[in-house]
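Asks: My questions are about this predicted structure, shown below with the sequence.
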Amino acid sequence: MPQNAGSGAAEPSRDCPLCPRLHDFIAAWRLKEPEWHNAPVPSFLPPEGRESVRLLIVGLAPGLRGANRTGRPFTGDFAGDLLYRTLKNFGFTRGEFEARPDDSLELVGTAITNAVRCVPPENKPVGAEISTCRRFLVPTIESFPRLEAIVTLGSIAHQSTVRALGHRVAALPFVHGAVHETSGPTLFPSYHCSRYNTNTGRLTEEMFVAVFARVAEHLRR
């Protein structure tokens, strides 16, 4: 299990059977790559624990050769390179990110999770899987007593987070760079930091950094 993995009701079991398609997909990859993590990927937490978390980042789902392989969110693929570089620039990490779960990287006042904890085929979870996995996203959010900001990466993660907070998606729509005040944590939606989005120009590094600049300013206030 990766360093600082979460526990309790906020985390599915290693052999979670709730989404048969995802369960079977992981089972097939356990046969192909028995040394990989190949299980639901737990939330990545700071060493100081859940009580220290003021910022939560919610991604879509583990990448097949990224978090599904390494067992730590955004570790092992391009998206993690951009995310952790940006977090370091704003003081949300310490140590060095080396794209493996036993590197020296630690989060600072920050936690990272996914709306869907298991890797989906072609990186595309279906609606039922997103809804089912919300039973873990809700207690994850509730487990952070000092949470002030949530960055949602992509429309699916954003919509699932909005629903997990008990709000209507229409009232808090996904718009990159928006700032949505709620009765709880403030939401900062961003395009996902995937290689596809950066290669096509939908998301530039400057656009991504600007989101976290707003987050840092919000937390300073």
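Replies: Cool, got the structure.
Asks: Every contact and neighbour count from this point should use C-alpha atoms.
Replies: OK.
Asks: correct me, but Pro12 touches Phe136?
Replies: Yes: the criterion here is Cα atoms under 8 Å, and Pro12 meets it with Phe136 at 7.0 Å.
Asks: Pull the residues that contact stretch 113-127.
Replies: With Cα atoms under 8 Å, 6 or more residues apart in numbering as the contact definition, stretch 113-127 has outside contacts at 12, 22-23, 25-26, 39-44, 56-64, 68, 73, 129-130, 133-134, 137, 156-157, 160-161.
Asks: Next up, a structure to set beside the first:
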Amino acid sequence: MEPPSERAPRLGSVAALDRVLADCRACPRLVEWREEVARVKRAAFADEEYWGRPVAGFGPADARMLVVGLAPAAHGGNRTGRMFTGDRSGDVLVRALYDIGLASQPTSERRDDGLRLLGVRFTAPVHCAPPANKPTPGERDTCAAWLVRELQLMKGTLGSVVVLGAFGWQALMTAIPAAGWSVPRPRPVFGHGVRVDLAPADPATPRPLAVFGSYHVSQQNTFTGRLTPAMLREVLADAATAAGLHPRTP
């Protein structure tokens, strides 16, 4: 099978990207882990059929705002087949988007639950669930072609990106130049609430891109109060405004 770096650039739509990405087997460690999790299962989900494949982005292809996470959770996205679905991280993120009017409902439980994101799309720098929620730098680099192509295909409408965590921030800042925006030097450092405005790097990129940092919506952050719902809503609302969306005040 062709590596992502050769397949992704030829894909002409976000729908095609999502479809082809779901068959990727480029990283042996991740393939083995995601499929083992899908076989063994968690006791609470023993009667469910796990997805056990790469998890594509979720949301409209013409979204104005992109939310970049880390990777699918073993018993969340890897189980349900949808980004930020079926786990606590998804609960927190989707609730915050619902509170500001950018999701059709406050929960994200399964692929057929009717959730719609309004002007927003989810993606990640690594599309397979990694052991201990820790992809390697090599796995991030192998998966980078999918992120680059997704950004390229969305740049006609994309106005802002919210990056959840330092791993995603590093991946995005590496991918951005190939997607058509300029990254300043020294490279911007991740932090919660940080905003960086990136200028187009070529005539094919129609608008600047505002990039916002947020702590990840992991239980480690949300259970300890490092990231509160109000903190998350504030970053999401700022990014939505920068993208030309109209978030409401919860």
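Replies: Happy to help now that I have it. This is a predicted model, so every value here is computed, not measured.
Asks: re the thing from before, among the contacts of stretch 113-127 of the first structure, which ones are in helices?
Replies: Within those, residues falling in helices by DSSP state H are 22-23, 25-26, 68, 129-130, 133-134, 137, 156-157, 160-161.
Asks: re the thing from before, from the contacts of stretch 113-127 of the first structure, list just the buried residues.
Replies: Neighbour-count burial (16 or more other Cα atoms under 10 Å) applied to those gives 12, 22-23, 26, 39-44, 56-64, 68, 73, 129-130, 133-134, 137, 156-157, 160-161.
Asks: gap between the two ends of stretch 103-113 of the second structure?
Replies: End-to-end distance for stretch 103-113 of the second structure, by Cα to Cα, to the nearest Å: 13 Å.
Asks: I should have written stretch 103-121 of the first structure there, sorry.
Replies: Stretch 103-121 of the first structure has an end-to-end distance of 28 Å (criterion: Cα to Cα).
Asks: Of all the residues in it, which ones are buried?
Replies: By 16+ other Cα under 10 Å, the buried positions in stretch 103-121 of the first structure come out as 105-120.
Asks: for that stretch, the distance to its chain's centre please.
Replies: Centroid displacement of stretch 103-121 of the first structure relative to its chain, using Cα atoms, centre = their mean, to the nearest Å, is 5 Å.
Asks: Show where that stretch falls in the second structure, residue numbers please.
Replies: On the basis of TM-score structural alignment, stretch 103-121 of the first structure is assigned to residues 113-131 in the second structure.
Asks: same thing with stretch 201-209 of the first structure?
Replies: Using TM-score structural alignment, stretch 201-209 of the first structure lines up with residues 225-233 of the second structure.
Asks: Give me the residue at the spatial middle of the second structure.
Replies: By Cα atoms, centre = their mean, the second structure has its centre lying nearest to Thr123, at 2.4 Å.
Asks: So that one versus Gly225 of the second structure, what's the distance?
Replies: 24 Å.
Asks: Now do the same for Ala28 of the first structure: its match in the second structure.
Replies: Alignment note: Ala28 of the first structure maps to Glu36 in the second structure; criterion TM-score structural alignment.
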